[in-house]
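Peer 1: Have a look at this fold, sequence not included:
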């Protein structure tokens, strides 16, 4: 009997051992399966308690990829993860966890962390409350994913939307500016033209003549300003041309003063003899606006910004250190501030597209990248000096053209070309402009027939095509446009010289018109000496063609 009991006990023990071995194997298989699942996750799984430090009691090995810290480091130091959490997001994370505890609902939140390498990453966390043996909340389990790339894509998407909005806005501004500028240039034409004739009539009254001269100078400045407005509204459409940098900088600073906080003062030292660069005016405008925006944003509590423009001769040594510069004369533009400054690590990345130290929504990271691209496009170079807490200084070097910059305060005193009594057909639907240019041409010695309606002008021409030596017509005319009228007349008389004028015309329009065979295209307001030269040149060219 005892032997049988021992035998049964032994069998039971063997069976229990087999069951234990099987359970252990199942446990090891389950652990291996769990580890494989955890390793295949795109993020890190975690468990933390509900204490004040939210101590991490478990985290999968993916934490090393996310944060640069091992699981052992994160579980051994209760406050480590809290210290990695960005200060700007601590309150929002705390609030999300408190709501989860209150409502016992799964929580989901986004926040920033600082990795061991010093990088800022965006993480998305989702978790569930777990209860202890007493049925009370004891911890939190969930998963954390790296969403930095998605955030970057979101920034790029927003920037693309802003660019599209800006493009539409600039297109609308361009259309509006075109209509306004056309009318404004007609008004300016009358002011400039009558002031020039008044100056002639006051030859025996020096003081009054000088007053008329000042009106002419003001009109020329207004004309350049209007052309800059058109250039800015047609962003990217113009070709490179000699640009007087000081004119663009001065106008941009006037605009900037009304847009930056009053707590930021601007000190400017602008040399009007700094010279010309080969660029689009909008490019120079963008350079200054982006640099100044960066400067005042670095002074959140106020400060001083300095803008300096001048000329410098660069030697071979400096040029070699800053390609693609070459030795010689350059225009130098610098913008400095006494704001927060930048660390060396930031300096190394400031020109990277989409890199920004600002909060999401407060900066796209494209301002300085745009500056860098424009400077490279203009064969220039940019240098940056900065110290944390001591401000920053950006300096741009652009190749300087050898020709002198125009000075709107100086008027040409060249003699007007003579005439031989040629007959001119003049067409413009603005009565004041028609009368003005008619007087100008008659004072120069030409015989003028003036018409406000293109249809009436065509009837007069068709009746006797040989009655006129030159036709001058406005481009935008009711009924028959100036361009169509020119084609009709040249079809009848192919050798007839025609000059077109307009209060608004972009570069493509001007090129297309000149390619159509007209003699010249003049943009209103047209100064007397420009009109005289264009008329004389067109007539002389027609005479040469006849003799060939």
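Peer 2: Nice, thanks for sending it over. If you're wondering where the values come from, they're calculated on a predicted model, not measured in any experiment. Numbering: from 1, shown residues only.
Peer 1: alpha carbons only for contacts and neighbour counts from here, please
Peer 2: Will do.
Peer 1: And for the one helix or strand residue 499 maps to, what's in contact with it?
Peer 2: Using DSSP states H and E, residue 499 falls within strand 498-502. Strand 498-502 is contacted from outside by 182, 470-476, 482-483, 486, 518-524, 535, 538, using CA atoms under 8 Å, 6 or more residues apart in numbering.
Peer 1: Quick one: mark the members of the residues you listed that sit in strands.
Peer 2: 470, 471, 472, 473, 474, 520, 521, 522, 523 (DSSP state E).
Peer 1: With distance to residue 367 and neighbour count as new columns, can those be given to me in TSV?
Peer 2: As requested, these are exported to TSV (distance: CA to CA, whole Å; neighbours: other CA atoms under 10 Å):
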residue	distance to residue 367	neighbour count
470	51	22
471	49	26
472	46	24
473	45	28
474	42	27
520	40	18
521	37	22
522	37	21
523	34	20
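Peer 1: which of those residues lies closest to residue 509?
Peer 2: Of all the ones in strands among the contacts of strand 498-502, residue 509 sits closest to residue 521, with 9.8 Å by CA to CA.
Peer 1: Just give me the neighbour total for the residue lying closest to that closest one once chain neighbours are set aside.
Peer 2: Using CA to CA, 6 or more residues apart in numbering and skipping the chain neighbours, the partner closest in space to residue 521 is residue 500 (4.9 Å). Neighbours of residue 500 under the rule other CA atoms under 10 Å: 23.
Peer 1: Repeat that for residue 21.
Peer 2: By other CA under 10 Å, 12 other residues sit near residue 21.
Peer 1: cool, residue 375 as well?
Peer 2: Residue 375 is flanked by 19 other residues according to other CA under 10 Å.
Peer 1: same deal with the one 3 residues further on?
Peer 2: Around residue 378 there are 19 other residues, counting by other CA under 10 Å.
Peer 1: show me what contacts it?
Peer 2: Going by CA under 8 Å, 6+ apart, residue 378 touches 278, 279, 398, 399.
Peer 1: Residue 142 is in contact with residue 48, correct?
Peer 2: No. Judged on CA atoms under 8 Å, residue 48 makes no contact with residue 142 at a distance of 9.1 Å.
Peer 1: Neighbour count for these two, which is higher?
Peer 2: Legend: neighbour count by other CA under 10 Å for residue 48 and residue 142, higher for residue 48 (21 against 18).
Peer 1: Below is structure B, check it against A:
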């Protein structure tokens, strides 16, 4: 009976069935016969069979050749072990490990390029400010700046894939977020595609970065649109889901418990198994040259993972595609809307202690701040910054420090300097979330961060916000150390 169940046949269907008809690959049968004919037995011999409905089965055979007293072969005693599910899980694990390795590489590249692009974006803007408006060189300089900004967007996508971007999560209801994007999505996908939005999670909440969730929906919608060149139907739906142990075992990386599931489905061309296996890899694309970077779905993958979620895909050639993003449910109340308005990138006269070990970034930052009226004390490493803080007789209003530096990281330096100068404001710079994130994947309370790469106006605005933000200490900075604090 076990054999009938394995191959999907009824007892009345096996009469006259030849064993060779069960093999998915004739070469497997030839190898099996050769091996058992030579040694008289095989153990854990890997073969592929095919069920009655055509479904392939991965199996291990252990068999012994049976002979009569004269040595004539009578048949085989065979034990078949179905390892189809094990092979599927192993393949998923290998894919997960590969994605993890690619993510580490992508995150490292993005981190290094953050410093380079900060300079490539910032220097042209300083040059443009000094050029007459009719100088024809301005167009070329601005082209350099705009190209660097585009490269910066690619860096942010790499950081999203590698799960190393800085999130700003809050408790949100996914239904109104999805519904609120409907108008924009209809304009994006065009009139030949029907958009059906069905928010059905009934007010269940998740903790996520709303901007990143919008990016997930946008990227999946664009992917669906491109898969339907002759039009079709795009469905976006939310629902509640309870992921159990069985689901977790079948989908490595998924966590058990209550979730909200975001489903995005299309009636497009679909994908074959080989394509499905690679769709989340960065820079992999089936589109023609110039029609995509191959980072859209890898960005979705990274955002889902960084939020503690899971993404699954179902697709067949000609049968459309469905992506399901599972995000953990929370019981907290929805966060109120933030009524704060961005601070203008204005001028100032405060004293800023700038600590950055990359000379080009440090020099650019100093020029940007000095041009806006700030006095900048410059340090190349943490020990030098500590010495300046001890020796400087006047106030220091703000510490502007990179996170990753020799000797000690920026956060430890900030701890030492705020102990030396209570009331000192702190603004960190980084392009890499591992440098600044707390245990739960979000910014620690009170940690102000300027993300690299940044433009001059971004730096000026972040400095002004850090200086003007409510907090402990004197409103205009802290006084210098007393004589006993100084080193002679």
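Peer 2: Noted; the coordinates are in hand. If you're wondering where the values come from, they're calculated on a predicted model, not measured in any experiment.
Peer 1: Provide the aligned range in the second structure for the strand holding residue 499 of the first structure.
Peer 2: Under TM-score structural alignment, the match for strand 498-502 of the first structure in the second structure covers residues 426-430.
Peer 1: mean deviation of that stretch from the first structure?
Peer 2: Following the fit onto the first structure, the mean deviation recorded for stretch 426-430 of the second structure is 2.0 Å by mean CA distance after the TM-score superposition for the first structure.
Peer 1: mind checking how far that stretch is from the chain centre?
Peer 2: Mean C-alpha position of stretch 426-430 of the second structure versus that of the full chain (CA atoms, centre = their mean, to the nearest Å) differs by 22 Å.
Peer 1: Tell me the buried residues in that stretch?
Peer 2: Judged by neighbour count using 16 or more other CA atoms under 10 Å, the buried positions of stretch 426-430 of the second structure are 426, 427, 428, 429, 430.
Peer 1: quick one: the last one from residue 448 of the second structure, how far?
Peer 2: Pointing back at residue 430 of the second structure there. Computed as CA to CA, to the nearest Å, the residue 430 of the second structure to residue 448 of the second structure distance reads 11 Å.
Peer 1: In contact with residue 132 of the first structure, which residues?
Peer 2: Contact analysis of residue 132 of the first structure by CA under 8 Å, 6+ apart lists 138, 139.
Peer 1: Translate residue 329 of the second structure into the numbering of the first structure.
Peer 2: With TM-score structural alignment as the criterion, residue 329 of the second structure pairs with nothing.
Peer 1: What's the local residue count around residue 163 of the first structure?
Peer 2: 12.
Peer 1: all strands in the stretch 251-400 of the second structure, in order from the N-terminus.
Peer 2: Remark: strands assigned in the stretch 251-400 of the second structure by DSSP state E, counting those that start in this stretch are 257-266, 310-315, 321-330, 351-355, 375-379, 398-402.
Peer 1: list the contacts for the closest residue to residue 325 of the second structure other than its chain neighbours?
Peer 2: The shortest distance from residue 325 of the second structure to any non-neighbouring residue, by CA to CA, 6+ apart, is to residue 311 (4.5 Å). Applying CA under 8 Å, 6+ apart, one finds that residue 311 of the second structure lies in contact with 301, 304, 305, 323, 324, 325, 326.
Peer 1: Kindly report the same for residue 73 of the second structure.
Peer 2: For residue 73 of the second structure, the contact set (CA under 8 Å, 6+ apart) comprises 65, 66, 67.
Peer 1: tell me, which helix in the first structure spans the most residues?
Peer 2: Looking across the first structure with DSSP state H, the single longest helix is helix 148-201.
Peer 1: Which is the succeeding secondary structure element to that one?
Peer 2: helix 206-233.
Peer 1: In terms of helices and strands, where is residue 479 of the first structure?
Peer 2: Here residue 479 of the first structure is assigned to no helix or strand, by DSSP H and E.
Peer 1: count of neighbours near it?
Peer 2: Neighbour count for residue 479 of the first structure, taken as other CA under 10 Å: 11.
Peer 1: quick one: the counterpart of residue 405 of the second structure in the first structure and residue 185 of the first structure, what's the gap?
Peer 2: The alignment partner of residue 405 of the second structure in the first structure, by TM-score structural alignment, is residue 477. To residue 185 of the first structure, residue 477 of the first structure is 15 Å away according to CA to CA.
Peer 1: wait, residue 458 of the first structure sits on residue 486?
Peer 2: No. Using CA under 8 Å, residue 458 of the first structure is not in contact with residue 486, being 9.6 Å away.
Peer 1: out of the two, which sits in the busier spot?
Peer 2: Neighbours were counted for residue 458 of the first structure and for residue 486 using other CA under 10 Å; residue 486 has more, 24 against 19.
Peer 1: That one corresponds to which position in the second structure?
Peer 2: With TM-score structural alignment as the criterion, residue 486 of the first structure matches residue 414.
Peer 1: show me the residues around its match that make contact.
Peer 2: Contacts for residue 414 of the second structure (CA under 8 Å, 6+ apart) come out as 399, 426.
Peer 1: separation between it and residue 390 of the second structure?
Peer 2: Using CA to CA, we find residue 414 of the second structure at a distance of 14 Å from residue 390 of the second structure.
Peer 1: can you count the residues close to the counterpart of residue 443 of the first structure in the second structure?
Peer 2: In the second structure, the residue matched to residue 443 of the first structure (TM-score structural alignment) is residue 371. Residues within reach of residue 371 of the second structure, counting by other CA under 10 Å, total 14.
Peer 1: Repeat that for residue 125 of the first structure.
Peer 2: For residue 125 of the first structure, the count of nearby residues is 20 (other CA under 10 Å).
Peer 1: and it, helix, strand or coil?
Peer 2: Residue 125 of the first structure carries the three-state label strand when classified by DSSP: H, G, I helix; E, B strand; the rest coil.
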